[in-house]
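> Fold the following and give me the result.
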Amino acid sequence: MRDKRFFQLSQGEWALVGVTMIWGTTFLIIRNALDVTGPLFFVGLRFGSAALALLAISLPILRGLTLHELFAGFLIGLSLLGGYALQSYGLVTISASKSAFITAFYVPAVPVLQWLFMRHRPSAMAWLGVGCALVGLILLAGPDGVSLGFGAGEMLTLLGAVACALEILFIGYFAGSVNVRRVTVVQVTVTSILSFSLMPIVGEPVPGFSWLLVCSACGLGVATALIQLVMNWAQKTISPTRATLIYAGEPVWAAIFGRMAGERLPLLSLVGGALVVAGVLISSARPRRGKKEKAAS
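Modelled structure (predicted):
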C-alpha cells in the first residue's frame, strides 16, 4: 500500500479550503448588509436565493427525491439555521470577539460528537490539530473575547456553536447515502423557509427596499449554493473532524481580507491564524502504520 506523505491534501480537502476562503470574503459583505436588515430576513433571502440558483440546475433530478434525502436535508437545514440565527442574536448582547471565542468551541465539539454518535475515534494527530486550531481561534478572538460572563448572549452563542458542530456531523453522516444536489436543494430551502417563518415569532420586521440588501443577499446566495454543494460532496470522503479543522480557517481568511480592506491585524491574531493553519497541517500528518491500523482522521 502506498504511504501518503506528510501534509498532503486530497482533492476534496483542497475544495474545502476554497470554500473556507469564500466564507472569509463574505464577512465584510454580511456585516454591511446587517446595517439595513435583521438577521433572519437576511438569512432567509440569502438561502432563498441559493435555493433558486440550485433549482435552476437541479429540476430534472429532483424527481428522484426520497424520504431519506428529505429527512437529511431537513436536519442539515435546521442546524444551519440554528448556527446562523443563534449566533446573530447572541451578538445583540455580546461583542464580536466574545462571539468568535465561544463559536470556536465547535472545533473540539465535532470530534467528540463524531466519537459518541458515529463510533469513529479521531486519531492522535487529529486531536493535536484540533487543540492547536482551538488555541489559534482563541488568540484570534483576542483578550476581550475570553473575558466572559454567563448571560443570555453567551448561552445563545454556545448553542449556535453546537448547531454548527451538528451541521458538519449531519453532512458527514448522510453524505455517502444521498444525492448531493437533491439534499443541498432541500437544506437551503428549509433554512430559508424556517428563517422567514421565525420573523413574526421573534418580532423582526421586514426591512425597506435596499439595493445593498438585494445585491448582497443574491450574490451570497449564489456563493452559498456553491459552498453547500462542495461541502456535501467533499464530506463523502473526508471525516467531520478533518473537515472541521479546514473550516476553522474561515476567521483567518476573514482577518486577511479585513486587513486588505484597511482593518488592523494585531500580532496575537497573526499568531492565532498561524496556529489554525498549523492545526490543519498537523492533522494531515500521517506517520507510517502497521497493516492492521486504519486511518482514523
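> all contacts plus neighbour counts: C-alpha atoms, from now on.
Noted.
> Do a quick rundown of the helices in the stretch 151-297 of the chain.
With DSSP state H, counting those that start in this stretch as the criterion, the stretch 151-297 of the chain has helices at 152-174, 180-202, 211-234, 240-247, 250-260, 267-284.
> Relative to F42, which of those is closest?
Among those, helix 211-234 comes nearest to F42, with 6.7 Å by Cα to Cα.
> so what secondary structure elements neighbour the closest one?
helix 11-33, helix 39-58, helix 152-174, helix 180-202 (3 or more Cα pairs under 8 Å, 6 or more residues apart in numbering; DSSP states H and E).
> Turn those into JSON lines, including distance to R242.
Shown next, in JSON lines, are those (distance: least, Cα to Cα, whole Å):
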{"stretch": "helix 11-33", "distance to R242": "9"}
{"stretch": "helix 39-58", "distance to R242": "26"}
{"stretch": "helix 152-174", "distance to R242": "10"}
{"stretch": "helix 180-202", "distance to R242": "19"}
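> nearest to I102, of the ones you listed?
Closest among these, using Cα to Cα: helix 152-174, at 5.9 Å.
> Can you give the distance of that closest one from its chain's centre?
9 Å (Cα atoms, centre = their mean, to the nearest Å).
> Same check on stretch 54-66?
Distance of stretch 54-66 from the chain centroid (Cα atoms, centre = their mean) equals 24 Å.
> ok, residues contacting it?
Contacting residues not belonging to stretch 54-66 are listed as 181-182, 185, 225 [Cα atoms under 8 Å, 6 or more residues apart in numbering].
> quick one, what contacts L220?
26, 46, 50.
> From the residues you listed, pick the one nearest S195.
Proximity of the contacts of L220 to S195 (Cα to Cα) peaks at R46, which lies at 10.2 Å.
> structure for this one too, so we can compare:
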Amino acid sequence: MMKKNRYFGDLMLFLAAFIWGTAFVAQVTGMDKIGPFTFNMARSIIAIICLGAYLIITKAKLPKDIGILLQGGLVCGFFIFMGTSLQQIGLQYTTAGKTGFITSFYILIIPFLTMFFLKHKIDLLTWISIVIGFIGLYLLAIPSLSDFSINKGDFIVFLGSFCWGGHILIIDYYSKKVSPVELSFLQFIVLTILSGICTFLFENETATMSNIFHSWKSIVYAGFLSSGIAYTLQMVGQKYTNPIVASLILSLEAVFAALAGYFILDEVMTSREFLGCSIVFLAIIFSQIPKDIFKKKYIEIKK
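This next block holds a predicted model:
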C-alpha cells in the first residue's frame, strides 16, 4: 500500500512538472505590458477562483485544527510569493533556459536544508541521483561552458531557488497534516495579497485593466493550469513522496519546457540538449530504485 501511495505521489509531481514546463512560455509572454507582480497577482486570482469553486462543489469542511491550516497557508504563501516574484523579475534580464536551469539549483539546496533543519540522513543513491540530474540540467540549459555567464537576472533567479527549496520542504511538512487543496487555496490568497501590495507600490502605472486584458491568455493559462492545478498536484504528491525525490521529479519542468518548445513551437534542440533530457530522466529512474536492494544483494553475496 505504501509503495502504491509513493508511486501515486510521484505521478502527481510528474504531472505538475509537465504543466509547469509547458506553461513556461506563458510566464514570459504574459509580461509584454505588465510587470511581474501584476502578472502574479492576476494569475493567483484565477487560481483562487478555480480552487474555491472546487471546494464549494465538493462541500469541503474546515478542519478541526484550523490554526495549522492557516499557519501553513501563510508560510507557503510567503515562500511562493518570494519564489515566483524573484523568478518573474529575473526573467526580464535573462533567458528562459538559464532561468529553468538556475531555478533547479534547489535539487542541490534541498538535501542540505533537509539535513540541517530536519536532521535527515541522505543515502548515497540519492546523492548520485542529484548529481546526475544536475549534470543533465546543465547540458540541457547551457549550450557550452563559454556561453555561461552571470548577470543581474541570473543572480535574482538564483536567490529564488532558495525560496523554492524552502517551499518544497514546508509543503512536505504541512501537506501531511491538512488538506492539500485547502492549503493551496490559502497560499494563493496570501500570494494575491502580497503581489497586490507590490503592484500598487511598484507597478501602479502599468497595472491597467487594458494591459492586464492584453495578457489574458497567458494569465488564464498560468492561473488555471500552472497555479490552480499544478501547485495543488505538487501538494498532493508531496504528501506521499520524500522531499528530495520530489525536488528531482519537479526539476523535470526544465526538460518539459525544452521538449514543448521543440514539438509545439518548432524550436531547434541540439544533440547535447537531448542528451541532457535523457540524463535527467535517468536520474529520476535512479532515484526510484528501492534503497534496500543493494543491502539485500550484499547479504545474498555474503551468504
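> Mind putting the helices and strands packed on helix 211-234 of structure 1 into JSON lines with mean neighbour count and distance to R259 of structure 1?
As requested, those are exported to JSON lines (neighbours: other Cα atoms under 10 Å; distance: least, Cα to Cα, whole Å):
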{"stretch": "helix 11-33", "mean neighbour count": "17", "distance to R259 of structure 1": "11"}
{"stretch": "helix 39-58", "mean neighbour count": "22", "distance to R259 of structure 1": "25"}
{"stretch": "helix 152-174", "mean neighbour count": "23", "distance to R259 of structure 1": "25"}
{"stretch": "helix 180-202", "mean neighbour count": "21", "distance to R259 of structure 1": "31"}
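> right, and these - which one's nearest R288 of structure 1?
helix 11-33 (20.9 Å).
> what range in structure 2 matches that closest one?
Under TM-score structural alignment, the match for helix 11-33 of structure 1 in structure 2 covers residues 8-30.
> which helix in structure 2 runs the most residues?
helix 66-91 (DSSP state H).
> Please state the offset of it from the chain centre?
12 Å.
> isn't V146 of structure 1 right up against L140?
No. V146 of structure 1 is beyond contact range of L140, at 10.5 Å (criterion: Cα atoms under 8 Å).
> Which residue in structure 2 aligns with V276 of structure 1?
By TM-score structural alignment, V276 of structure 1 lines up with V280.
> tally of neighbours for R2 of structure 1?
By the criterion of other Cα atoms under 10 Å, R2 of structure 1 has 4 neighbours.
> burial of the closest residue to W23 of structure 1 other than its chain neighbours, as a residue count?
The shortest distance from W23 of structure 1 to any non-neighbouring residue, by Cα to Cα, 6 or more residues apart in numbering, is to E250 (6.1 Å). Neighbour count of E250 of structure 1, defined by other Cα under 10 Å: 24.
> Also the one 3 residues further on?
As a burial measure, the neighbour count of W253 of structure 1 was computed by other Cα under 10 Å and equals 20.
> That one against G24, yeah?
Yes. Under the criterion of Cα under 8 Å, W253 of structure 1 makes contact with G24 at 4.6 Å.
> just to revisit the earlier point, now compare the contacts of stretch 54-66 of structure 1 and name the two farthest from each other.
Using Cα to Cα, the contacts of stretch 54-66 of structure 1 span at most 11.9 Å, a distance reached by R182 and A225.
> quick one on the thing from earlier: aligned partner of the residue nearest to W23 of structure 1 in structure 2?
Aligned partner of E250 of structure 1 by TM-score structural alignment: E253.
> give me every residue that touches its match.
If you count contacts by Cα under 8 Å, 6+ apart, then E253 of structure 2 has 17-21, 100 around it.
> Return the closest of the contacts of stretch 54-66 of structure 1 with respect to G77 of structure 1.
V185 (9.7 Å).
> Could you pull up the contacting residues of that closest one?
V185 of structure 1 is in contact with 51, 54-55, 73, counting by Cα under 8 Å, 6+ apart.
> who touches the aligned residue in structure 1 for V157 of structure 2 in this structure?
Under the alignment (TM-score structural alignment), V157 of structure 2 pairs with T157 in structure 1. With contact set as Cα under 8 Å, 6+ apart, T157 of structure 1 has these partners: 86-87, 89-91, 99, 102-103.
> Likewise for Y262 of structure 2?
268-269.
> Could you find the counterpart of it in structure 1?
Using TM-score structural alignment, Y262 of structure 2 sits opposite R259 in structure 1.
> For T241 of structure 1, give its distance to V185 of structure 1.
T241 of structure 1 sits 24 Å away from V185 of structure 1, taking Cα to Cα, to the nearest Å as the criterion.
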